[in-house]
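> Sharing a model that was predicted from the sequence below.
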Amino acid sequence: MSLYQHARDGNVERLRDAMGSDSAAVRRRAAEFLGEVGDGGEQATVDALLRAATDDEDGEVRGAAVDALDELGDGALEQLLSELTGTTGSEAEWVTARKFARALQADRPELRMAAANALSRLDDASGLSHLVDALDDDDPRVRLRAAQACGTFADARAVPGLTGRLDDEPRVRRAAANALGSIGTDQALGALLDLLDESDESLRRIAAGALGKANNPEPVEPLARALGDESAVVRNAAVYSIIELLSNVPTQQSHAVRDRVVSELKSADDETVVEPLVEILTDGQQSRQRRNAAWILGRVAESGSTLAVEALAEALADDDAQTAQFAATSLKNLGGPIVEDRLLDRIGTEHPEDARAKAVFVLGQVGGQETLNRLEDLTDDESSAVRKRVFSAVSKLRAGGP
């Protein structure tokens, strides 16, 4: 049975047995799983990880054991720090930022790694400067954990140090990029722009996903270029960030940014853009982002895009009035047979009144003879809002269009 299956079944004893494997890869993976499914109150598990963290011949296994003890909680991590420093009992009061910061200067890299992990768990920013110093540690495992810890504080004071780690080894680079994204200031995000051209897909994804936090239009063009990325996850992250960017830019810049976004998105592959926009519209949790998705779909999707039209038609019944209105406007912009067919399906009394009224309004702009025939049957509809829209739409269609 595989380690994954043991972890899935919560078979901690088997995972502890695997810590004695001749394979360093197996020991490392077992340590990672113990951190995920183990119990910090179970001393046998803590002891197995302590032995690995202090005595294993492989540095990656020691690092995984340190992280696992960190995941098990403060008590397990304190035991590790006691073990590594030779202190016992009350002498090991490693619960203050000062003592953890002091441990960042220890000779053993595992102790420095544990200290960096511990500092990230404390609600005390006094340790930040020590973590920034640790970004220059000789051991990349320490630099990795220091970068991760800096990300938990999301403090702009760490930006210069983190930026300096963007040319480090891959894992450290990714941790630094994630931390800069968490900080989210213009300086932090500006450091990520060049990562969109990196060969490492993970770095491109991190950068694309973070740049939507910007408060200026600078990332629009680089993100638009990322829509042509060979990686689907990078392309999706870029679209999400473009939508988020529209929600974040100052009002006085929003019109110019919208025009630029539409221009860039229209030149991109339609499917690449439409799918994530539809996902934002249908599954998004933030109203501003969903409104922007509805608005943009009407300007960048093809009129024959069934995916876009169906999502917009569904949004006519959205709880957010502005999202529903933007959806109606976008359907009007798209027009065409698919729009007409989908809206005719939504004028029945089984649909909400407001959604029916909006569907009738759009049909008055894009419909043909079939629409006219169907709407004439609604002139005595029980809803006054629908009747009002019907009379207006019928008049326009009889006159030959809007």
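Received, thanks.
> CA atoms for contacts and neighbours, from now on please.
Noted.
> What is the burial count for the residue nearest to residue 210 when sequence neighbours are not counted?
Leaving aside its sequence neighbours, residue 210 sits nearest to residue 181 (CA to CA, 6 or more residues apart in numbering; 5.0 Å). By other CA atoms under 10 Å, 26 other residues sit near residue 181.
> Now do the buried residues in whatever helix or strand residue 181 lives in.
Assigned by DSSP states H and E, residue 181 belongs to helix 170-183. Of all the residues in helix 170-183, those buried under the rule 16 or more other CA atoms under 10 Å are 171-183.
> residue contacts, the residue nearest to residue 210?
With contact set as CA atoms under 8 Å, 6 or more residues apart in numbering, residue 181 has these partners: 188, 189, 192, 206, 207, 210, 211.
> Tell me which helix or strand comes right after the helix holding residue 181.
Remark: after helix 170-183, the chain's next helix or strand is helix 186-190, criterion DSSP H and E.
> contact partners of that next one?
Defining contact as CA under 8 Å, 6+ apart, one finds that helix 186-190 is touched by 156, 159, 163, 180, 181, 210, 211, 213, 214, 215.
> Can you give me the distance of the second one to residue 63?
Read that as residue 159. 25 Å (CA to CA, to the nearest Å).
> which ones are touching the residue nearest to the spatial centre of the chain?
Geometric centre of the chain, nearest residue: residue 209, 6.1 Å, by CA atoms, centre = their mean. Taking CA under 8 Å, 6+ apart, we find residue 209 in contact with 234, 237, 238, 240, 241.
> Quick check: which element contains the third one?
Per DSSP H and E: residue 238 is located in helix 232-248.
> from the middle of its chain, how far away would that helix be?
With CA atoms, centre = their mean, to the nearest Å as the basis, helix 232-248 stands 9 Å off its chain's centre.
> Then stretch 256-269?
How far stretch 256-269 lies from its chain's middle: 22 Å, per CA atoms, centre = their mean.
> What of stretch 133-144?
Distance of stretch 133-144 from its chain centroid, counting by CA atoms, centre = their mean, is 26 Å.
> Kindly report the same for stretch 204-221.
With CA atoms, centre = their mean, you get 12 Å for stretch 204-221.
> Same check on stretch 365-375?
With CA atoms, centre = their mean as the basis, stretch 365-375 stands 43 Å off its chain's centre.
> try stretch 263-276
Its chain's C-alpha centre and that of stretch 263-276 lie 20 Å apart, by CA atoms, centre = their mean.
> end to end, how far does it reach?
From its first residue to its last, stretch 263-276 covers 17 Å (CA to CA).
> this is the comparison structure:
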Amino acid sequence: MDDRPRPDGADGSAESGGTGRGGRPTDDDPPALARLDRRFDASTRREAAEALGSPSSSMSAAASRIVDGLFEAALDDPDETVRAAAIESLYFHGDDHVDRLGRRVADRRGGGAEDGSGKTSGAAETFSRWLRHDRAAYRMLGATGLSTVGDEGAAPRLREAFDDGDARVRARAVRGYARVGGEAVEAVRPLVNARNDLVRGAAVDALVTIESDDAVELLARAARRGNEGLRLAVVRRLGALGRRDATGVLLGSLRDPSASVRRAAARSVAAVIAEADAVPAGDVRDRLLAERPFEADGLLAVFRAVAAERTGADRRAAPADATAGSEERVDTETKRYAAWLYCELLESADPTAADRSTAVEWLIDALDHRDRLVADFAAAYLPRIASTSGTGDGLPDDETDSALGVDIKRNLRALAGDEAASDAARERARAVLRRFKRAVVEAAADRDVEYVYVRWPADYTESYNE
């Protein structure tokens, strides 16, 4: 691929795929794919490349062949306008295709090594030149490729693109700037408050990559004072840092006025303690417990929401319509730590301060949770939560049910006999009921046996004589 003109008859490489000139289109392929062939004039090929950049349901069957054809056109078509149109269309098929294209060009150009005079050569030189290109597609690819190959002068050249007129170029430039070692937080600061979501998110990514004290301080300020979109971008990414000060910012964001920000903060908090040894889970729990009393729609609600999210494996196993429209992503360990924090908070919640019926009902439903460990958490904590309400003897009686706002025994019996529930869920429900029955016996024994504190043998004699 080059930005210099070449004759229409020039030979190209077939390394990017067999569709287009060198492949055989099928009957299912859109007509535009065949028109990428060099038998057509440059104007027709450009229009075809542009048409292939608007994915539709009718193109889904040929998606991989379309991408291959666009790759081939972007790399080898002799006309610059066709190559630029192909790059644009690849972007609309998926942001990662531009990354792959940058790596492909870098492989062809031999990386970013320096020549004998100390000047950059090969791919770095090409990408640096494209950063100043008239066409936004080339500048976007230049920023992408330069951040991939890097070299001594990559950071300042990418920094020059922070004020580019195209948001995609600015976003890739600022993210690449941090990736190649750029550390100037002040240079990134203006982009953190950009109106464009793409640029703003990339600036936050850059600060997370820089990870200096100044970078974390700027992220903390953005999490407190930014608009909702910026606050959401910050809390979604802070979980990757694994730093105590960053975790403190996330804990503060659990009180954010936006439900979306609170939920994202809860997800990031759970991710931090799941992955970062520097932030002990017990410390996070203790700081959360200091927030008592808990509002019904506060901490309990957001950690319950995270624990209920589907993992990637859940999504693959579920029907397509069951996951449609959801953009949430959570891994298994994050979900488990969210469930653990939820149980810890629920056990410590003041039953007189908020209605806990929804919280306890979810815990009963969680006995049939898709994740076995989350379901086991629910089974372990239910008796403990019942014992901290009402009489405090570990038995869910009428007084306890009134305090919790839900008839635990009746719900457990219903689950134990529900043929639609899994065998494991029914067994967990029966196991919790057995624990409650044992608590009845133990509580009765405690009431009927007289205990005498004996320090010296005479103490017992004196008590007995009385």
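Looks like it came in fine. It should be emphasised that the depicted structure is a prediction, and the values quoted were computed from it without experimental measurement.
> circling back: biggest separation within the contacts of residue 181 of the first structure, which pair?
Largest separation among the contacts of residue 181 of the first structure by CA to CA: 188 and 206, giving 12.8 Å.
> rewinding a little: nearest to residue 39 of the first structure among the contacts of residue 181 of the first structure?
Top of the list for closeness to residue 39 of the first structure, among those and by CA to CA, is residue 206 at 31.8 Å.
> The counterpart of the closest one in the second structure and residue 461 of the second structure, how far apart?
Under the alignment (TM-score structural alignment), residue 206 of the first structure pairs with residue 233 of the second structure. Between residue 233 of the second structure and residue 461 of the second structure the computed distance is 72 Å (CA to CA).
> neighbour count winner among these two?
Neighbours were counted for residue 233 of the second structure and for residue 461 using other CA under 10 Å; residue 233 has more, 23 against 11.
> Go through the strand or helix carrying that one and flag the buried ones.
Take DSSP H and E as the rule and residue 233 of the second structure turns out to sit in helix 228-238. Neighbour-count burial for helix 228-238 of the second structure flags 228, 229, 230, 231, 232, 233, 234, 235, 236, 237, 238 (criterion: 16+ other CA under 10 Å).
> burial count for the residue nearest to the fourth one when sequence neighbours are not counted?
Right, the one you point to is residue 231 of the second structure. Spatially, and ignoring its direct neighbours in sequence, residue 231 of the second structure is nearest to residue 223 (4.6 Å; CA to CA, 6+ apart). Using other CA under 10 Å, residue 223 of the second structure has 25 other residues around it.
> Please pull up the equivalent of residue 223 of the second structure in the first structure.
Here residue 223 of the second structure is matched to residue 196 in the first structure, going by TM-score structural alignment.
> ok, so what distance separates its match from residue 209 of the first structure?
From residue 196 of the first structure to residue 209 of the first structure the distance is 10 Å (CA to CA).
> try residue 298 of the first structure
Note on residue 298 of the first structure: its distance to residue 209 of the first structure, by CA to CA, is 24 Å.
> Residue 98 of the first structure now?
According to CA to CA, residue 98 of the first structure and residue 209 of the first structure sit 34 Å apart.
> so which of the buried residues of helix 170-183 of the first structure would you say is closest to residue 142 of the first structure?
Among the buried residues of helix 170-183 of the first structure, and counting by CA to CA, the member closest to residue 142 of the first structure is residue 172, at 9.3 Å.
> doesn't residue 44 make contact with residue 82 of the second structure?
No - if you go by CA atoms under 8 Å, residue 82 of the second structure and residue 44 don't touch, sitting 9.0 Å apart.
> out of these two, which sits in the busier spot?
Comparing residue 82 of the second structure with residue 44 by other CA under 10 Å, the one with more neighbours is residue 82, at 25 against 17.
> Now that one: closest residue in space, sequence neighbours ignored.
Closest residue to residue 82 of the second structure apart from its sequence neighbours, by CA to CA, 6+ apart: residue 46 at 4.4 Å.
> Over to residue 193 of the second structure?
Excluding the flanking residues, the one nearest residue 193 of the second structure by CA to CA, 6+ apart is residue 200, at 6.3 Å.
> Tell me the counterpart of the one you found in the first structure.
By TM-score structural alignment, residue 200 of the second structure lines up with residue 173.
> Ok, residue 340 of the second structure next?
Structural alignment places residue 340 of the second structure opposite residue 291 in the first structure (criterion: TM-score structural alignment).
> contacting residues around its match?
Listed by CA under 8 Å, 6+ apart, the contact partners of residue 291 of the first structure are 281, 322, 323, 326.
> Got a ChimeraX select line for the buried ones in those?
Here is the ChimeraX command that selects the buried residues among those (16+ other CA under 10 Å):
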select :281,322,323,326
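> mapped onto the second structure, which of the contacts of residue 291 of the first structure are still contacts?
Contacts conserved in the second structure for those, using both residues aligned by TM-score structural alignment, their matches' CA atoms under 8 Å: residue 322.
> Residue 133 of the second structure touches residue 140, doesn't it?
No - applying CA under 8 Å as the test, residue 133 of the second structure and residue 140 come out as separate, 9.6 Å apart.
> how near is residue 154 of the second structure to residue 255 of the second structure?
From residue 154 of the second structure across to residue 255 of the second structure, the span is 40 Å (CA to CA).
> Which one's more surrounded, those two?
Using other CA under 10 Å as the criterion, residue 154 of the second structure and residue 255 rank with residue 154 on top: 26 against 15.
> Quick check: the aligned residue for the more buried one in the first structure?
Under the alignment (TM-score structural alignment), residue 154 of the second structure pairs with residue 130 in the first structure.
> ok, residue 210 of the first structure - contacts?
Neighbouring residues of residue 210 of the first structure by CA under 8 Å, 6+ apart: 181, 182, 184, 189, 241.
> which of those residues are also in contact in the second structure?
Shared with the second structure, among the contacts of residue 210 of the first structure: 181, 241 (both residues aligned by TM-score structural alignment, their matches' CA under 8 Å).
> could the contacts of residue 210 of the first structure go into TSV alongside distance to residue 261 of the first structure?
Formatted as TSV, the contacts of residue 210 of the first structure follow (distance: CA to CA, whole Å):
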residue	distance to residue 261 of the first structure
181	21
182	24
184	21
189	19
241	11
